[in-house]
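Visitor: Quick one, what's the 3D model for this:
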Amino acid sequence: MRLNRLFVTLFVLKICLSICLISYSYYYVYIKPHTQNDKVVVIPHKVSKSEIGRILYATEVIEDQVMFFIVSHLHSFLGNHLLSGEYLFEKGSTLMDVIKKLMYGDVIRYKLTIPEGYTNAQIYDLLNSTDKLTGEIDISKYGEGSLFPATYFYKNGTTKEQLLKQMKNLMSKHLDDLSSQTSLPTPLRSNYELIILASIVEKEASLESERPRIARVYLNRLTIGMPLQADPTVIYALSLGGHTLDGELKRQDLKYVSPYNTYLNKGLPPTPIANPGLASIKAVLHPTDGKELYFVKNSDAGHSFGTTYLEHLTNVRNYRKGQYQVSG
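Guide: Take a look at the predicted model:
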């Protein structure tokens, strides 16, 4: 009888201990905060679980290397492996939070915005000065105007070439989508000419609402064989392909001999002069109606448009009069 009681007592104690152990393990893995402060940690490529545990323990992300190894090892049997990369472990992370983040590859993602109208040279400079990007740039792969301006996300160790490839692919995708929906306006003959003109519109327009109207002016000029006389093309020529031009454009600059100078040469320049955004591309595909051939800056940060040269001269006088009044 006593033996039976002892057996029952031991059995109950064993169950209680098991419950306590399971409960504590659950608490330790799923509830107990391990990370006391936000921690950024880089997990190298092709390292063992024990080495990952050592790194996390040394950086105070976890409190127990052994428990980390056991839990992560159990998950590896289910096909869940720990991935390398740069991670942010937030304050209050549990052991399971840490392991899940490593299994899902939830690495830190950085944001890089390429402004509309940037030239390739400006994009290269931006990439070369951006932290966490690696590798060199093969500029021979990317023609001017082939990179789509947008916001891109990348992780630590992403190569500059990978980002440039994304930009190039996105530009191609937009062109394919647009060309399947809309035909080119007269007198443009290819998507490349579309991008050339869109790049000029991009650099010329200060107001988005004016882009289709500026596009119409240039299309009208191309149709009748009139020089575009676009200042941004001269700036591109003078700035050696897109770097910042020191100072304002001067009258003598308009005589600068270059195939990009649309004061001296009729038609489009040989290449785009920047990487246009979607709004400028669409403006060329959907220009306003009209016969306008001229535009000049006005005092409202926009432009005044004219159909005849006489109208244009009036707009120029009004602009200069406004400048004089402001300066006076």
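Visitor: C-alpha from now on. contacts and neighbour counts both.
Guide: Noted.
Visitor: All the helices of the stretch 1-150 of the chain, in order from the start?
Guide: Residue ranges of the helices in the stretch 1-150 of the chain, as given by DSSP state H, counting those that start in this stretch, are 2-26, 49-58, 65-76, 95-104, 120-128.
Visitor: Check which residues of the second one are buried.
Guide: Under the neighbour-count criterion of 16 or more other CA atoms under 10 Å, helix 49-58 has 49, 50, 52, 53, 54, 55, 56, 57 buried.
Visitor: for that helix, packing partners?
Guide: Here helix 49-58 touches strand 39-43, helix 65-76, going by 3 or more CA pairs under 8 Å, 6 or more residues apart in numbering; DSSP states H and E.
Visitor: Go through those and name the closest to residue 182.
Guide: Proximity to residue 182 (CA to CA) singles out strand 39-43 among those, at 47.7 Å.
Visitor: Would you mark the buried spots in the closest one?
Guide: In strand 39-43, counting by 16+ other CA under 10 Å, buried: 39, 41, 42, 43.
Visitor: quick one, which of the helices and strands packed on helix 49-58 is nearest to residue 22?
Guide: With CA to CA as the measure, helix 65-76 is the member of the helices and strands packed on helix 49-58 nearest residue 22 (13.2 Å).
Visitor: so that closest one versus helix 49-58, what angle?
Guide: Angle, helix 65-76 to helix 49-58, by axes from the mean of the first three to the mean of the last three CA atoms, to 10 degrees: 130 degrees.
Visitor: To compare against the first, here's the next sequence to fold:
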Amino acid sequence: MSTKKIISIISIVVISGLIIYGFVLIGQIFSNNTKFSQDEVYVHVPTDASYEQVLDSLTPYVTNLERFEMVASKMSYPENVKSGRFLLTKGMNSYELVKAMRSNIPVKLAFNNQERIENLAGRVGSQIEADSASLMKSFKDSIFLKENGFTEENVLAMFIPNTYEVYWNTSAVKFRDKMIKEYRNFWNNERVAKAKKQGLTPTEVTILASIVHKESVKKDERPRIAGVYLNRLRAGMPLQADPTVIFAKKKKDNDFNQVIKRVFYNDLFLNSPYNTYKVVGLPPGPIAMPDITALEAVLNPEKNDFIYFCASTDRFGYHEFAATLAEHNVNAKKYADWVNAQGIKR
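Guide: Purely as a prediction, here's the structure:
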């Protein structure tokens, strides 16, 4: 056999081998490499995570980690690991997995009805990488508070309850800075003008709205309640809001998990800047995070002559309103008799 023929045969063998290897390689790259039963799963990669940490995170979800590593190496992924939240779907091949690990998926972060800034930090910290401690530190940073006109007591007013799109690996400071931008967007010229018309600043609107929010779950009643409280403020009367007494009791006991359904006469003498039976004007900060309907109720209150109100015994969740103390006393006695009949002790 001539040399030329031998070289031709060797060339054919080599080419055939390369073709076979190519098919095998393509099969490895583009065949299913997932082993989870769900339609999709999320993988979280912490900030500054190493490639080895990524592999540990992927192990429960990838059938053949070596196959993934081979493709990842070809695509220069080990040198370019990204932190964040990544979506894997059932049936992905190694190539698709690497691509997925480069596409950070935002989180739909939601919060509302948080009673204190500590509760908010815990709520947010359960949804993004930043923990509650780092969030609290950023929220109470003295320089930030001073620059933006807040105090540790009223900084909860900065947070407008809603659903926000943020990246899971957003830092505590970046999250806080996003929230101050959202706050400024909410408090546009129109809302600021409405607040001024009521003789309030945006922060004072939020403080009053937190009381309105706690007074009634009925959104259609909140403008009327806001009107009553504004009447009291303008008359120089104490707000005498039971929710502020409840907040003051919880704060004094350092126990915000306790359930208090009833305010007793002796509670009204509790020494606290949050007790609006003793202190005229607004408390130093919100007693909860008011929702937008409560904020709008204070900005667009019902114009009325009511000064008093108490819970209704006929319309559950609503209140009875009065313009005179005599009318109010009748309503209040009716409610007190009903409460006693129910055996509510606390």
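Visitor: TSV please, covering the helices and strands packed on helix 49-58 of structure 1 and showing distance to residue 315 of structure 1.
Guide: Output for these, formatted as TSV (distance: least, CA to CA, whole Å):
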stretch	distance to residue 315 of structure 1
strand 39-43	59
helix 65-76	73
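Visitor: Quick one: closest of the ones you listed to residue 115 of structure 1.
Guide: strand 39-43 (29.1 Å).
Visitor: which helices and strands does that closest one pack with?
Guide: Packing partners of strand 39-43 of structure 1 (3+ CA pairs under 8 Å, 6+ apart): helix 49-58, strand 85-89.
Visitor: Apply 7 Å and report the result again.
Guide: Packing contacts for strand 39-43 of structure 1, counted by 3 or more CA pairs under 7 Å, 6 or more residues apart in numbering; DSSP states H and E, involve strand 85-89.
Visitor: Have a look at how far, on average, the strand it packs on is from structure 2.
Guide: For strand 85-89 of structure 1, the mean deviation from structure 2 after alignment is 4.8 Å (mean CA distance after the TM-score superposition for structure 1).
Visitor: Next, the angle from that strand to strand 39-43.
Guide: Counting by the same axes, to 10 degrees, strand 85-89 of structure 1 lies at 160 degrees to strand 39-43.
Visitor: And the contacts of strand 85-89 of structure 1?
Guide: The contact list for strand 85-89 of structure 1 (CA atoms under 7 Å, 6 or more residues apart in numbering) reads 38, 39, 40, 41, 42, 43, 44, 98, 107, 108, 156.
Visitor: surely residue 53 of structure 1 meets residue 68?
Guide: Yes - using CA atoms under 7 Å, residue 53 of structure 1 is in contact with residue 68, at 6.4 Å.
Visitor: In TSV: the helices of the stretch 1-150 of structure 1, plus distance to residue 263 of structure 1.
Guide: Below are the helices of the stretch 1-150 of structure 1 laid out as TSV (distance: least, CA to CA, whole Å):
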stretch	distance to residue 263 of structure 1
helix 2-26	76
helix 49-58	63
helix 65-76	68
helix 95-104	57
helix 120-128	23
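Visitor: which one of the ones you listed lies closest to residue 307 of structure 1?
Guide: helix 120-128 (34.5 Å).
Visitor: Just checking the distance from that closest one to the centre of its chain.
Guide: 12 Å (CA atoms, centre = their mean, to the nearest Å).
Visitor: To what extent does that helix diverge from structure 2 after superposition?
Guide: Mean for helix 120-128 of structure 1 is 4.2 Å (mean CA distance after the TM-score superposition for structure 1).
Visitor: Let me know the secondary structure of the closest residue to residue 335 of structure 2 other than its chain neighbours.
Guide: In space, and not counting its chain neighbours, residue 335 of structure 2 is closest to residue 313: 6.1 Å by CA to CA, 6 or more residues apart in numbering. Three-state assignment for residue 313 of structure 2 (DSSP: H, G, I helix; E, B strand; the rest coil): coil.
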